[in-house]
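In: This is the structure alone, sequence omitted:
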């Protein structure tokens, strides 16, 4: 299994949130993680940063921000130029998916936690 550096957008220190669970699971599967969220904190030893630094080495962005709140992140995600964006359940956004396609960025509507659990990440 190859490591896929993953940026979790919508990171949270709340153990009930799926983004929190995804960060933990990604770390357990030895994928390097960048956690990006609005509130400071740390999850599984990964500090949560604000969406200010553009990372140029991201394979996957795992999205945990609902469609209504995604537009403010469009430029950030497009400038990051990931190989793919995973739209986790509840984050599906046809408008943004079309923008990704136009920029040559792949996407899938899937669940990061499920992909990791079945070895299909």
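Out: Everything's here; your move. In this text, all values refer to a predicted model and were calculated from it rather than measured experimentally.

In: going forward, measure contacts between C-alpha atoms and count neighbours the same way
Out: Noted.

In: how close does residue 69 sit to residue 92?
Out: Noted for residue 69: a distance of 12 Å to residue 92, by CA to CA, to the nearest Å.

In: thinking residue 41 is in contact with residue 20, fair?
Out: No - assessed by CA atoms under 8 Å, residue 41 is found out of contact with residue 20, at 11.2 Å.

In: this is the comparison structure:
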């Protein structure tokens, strides 16, 4: 299925990235996570280093546009098919970079996409 990187993953249960990891796992979607603090959510290790993940279909963003800047090259280097911009992550500068690299942009909520079977 669609291997997903949760970028901006959090260990805090009240964060949307935490909920997304749980829901992705509930949908049996292969999931990896990158965040500020190492830990585990729903059996998924949150990495703190920009690892060279392979076969990433989707990156779902949980970083504000300013925090995204340091990840531009990294995101492109993973060659995802699409990047989901969750509410609050919208970033026209990154949209252009992704379009220039033929990476699909989806401005949506991962949680809604999963709950409505549109993921």
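Out: Good, I have the coordinates. All figures in this text were calculated on a predicted structure; none of them were measured in a lab.

In: ok so, going back, hey, what's in contact with both of residue 41 and residue 20 of the first structure?
Out: Shared contacts of residue 41 of the first structure and residue 20 (CA atoms under 8 Å, 6 or more residues apart in numbering): 12-13.

In: the more surrounded of those two?
Out: residue 20 (21 against 16; other CA atoms under 10 Å).

In: Quick one: map that one onto the second structure.
Out: When the second structure is aligned by TM-score structural alignment, residue 20 of the first structure is paired with residue 18.

In: What sits closest to that match if chain neighbours are left out?
Out: Computed as CA to CA, 6 or more residues apart in numbering, the closest residue to residue 18 of the second structure that is not its neighbour in sequence is residue 10, at 5.5 Å.

In: what separates the one you found from residue 85 of the second structure, distance-wise?
Out: Taking CA to CA, one finds residue 10 of the second structure at 16 Å from residue 85 of the second structure.

In: Longest helix in the second structure, please.
Out: If you go by DSSP state H, the second structure has its longest helix at helix 16-26.

In: Quick check: most distant residue from the centroid of the second structure.
Out: In the second structure, residue 100 marks the outermost C-alpha relative to the chain mean, sitting 19.4 Å out by CA atoms, centre = their mean.

In: quick one: what's aligned to that one in the first structure?
Out: Using TM-score structural alignment, the partner of residue 100 of the second structure in the first structure is residue 102.

In: Check residue 90 of the second structure too.
Out: Using TM-score structural alignment, residue 90 of the second structure pairs with residue 92 in the first structure.

In: wait, isn't its match in contact with residue 107?
Out: No - Residue 92 of the first structure lies out of contact with residue 107 (CA under 8 Å); the separation is 10.3 Å.

In: residue boundaries of the strands in the second structure?
Out: For the second structure, the strands defined by DSSP state E cover 4-9, 31-35, 39-41, 44-47, 58-61, 82-85, 104-107.

In: In the first structure, what range does the fourth one match?
Out: Just to be clear, that refers to strand 44-47 of the second structure. Counting by TM-score structural alignment, strand 44-47 of the second structure pairs with residues 46-49 of the first structure.

In: tally of neighbours for residue 116 of the first structure?
Out: 15.

In: Actually, residue 35 of the second structure.
Out: 21.

In: The equivalent of it over in the first structure and residue 27 of the first structure: what is the separation?
Out: Correspondence of residue 35 of the second structure to the first structure, assessed by TM-score structural alignment: residue 37. Relative to residue 27 of the first structure, residue 37 of the first structure is positioned 17 Å away (CA to CA).
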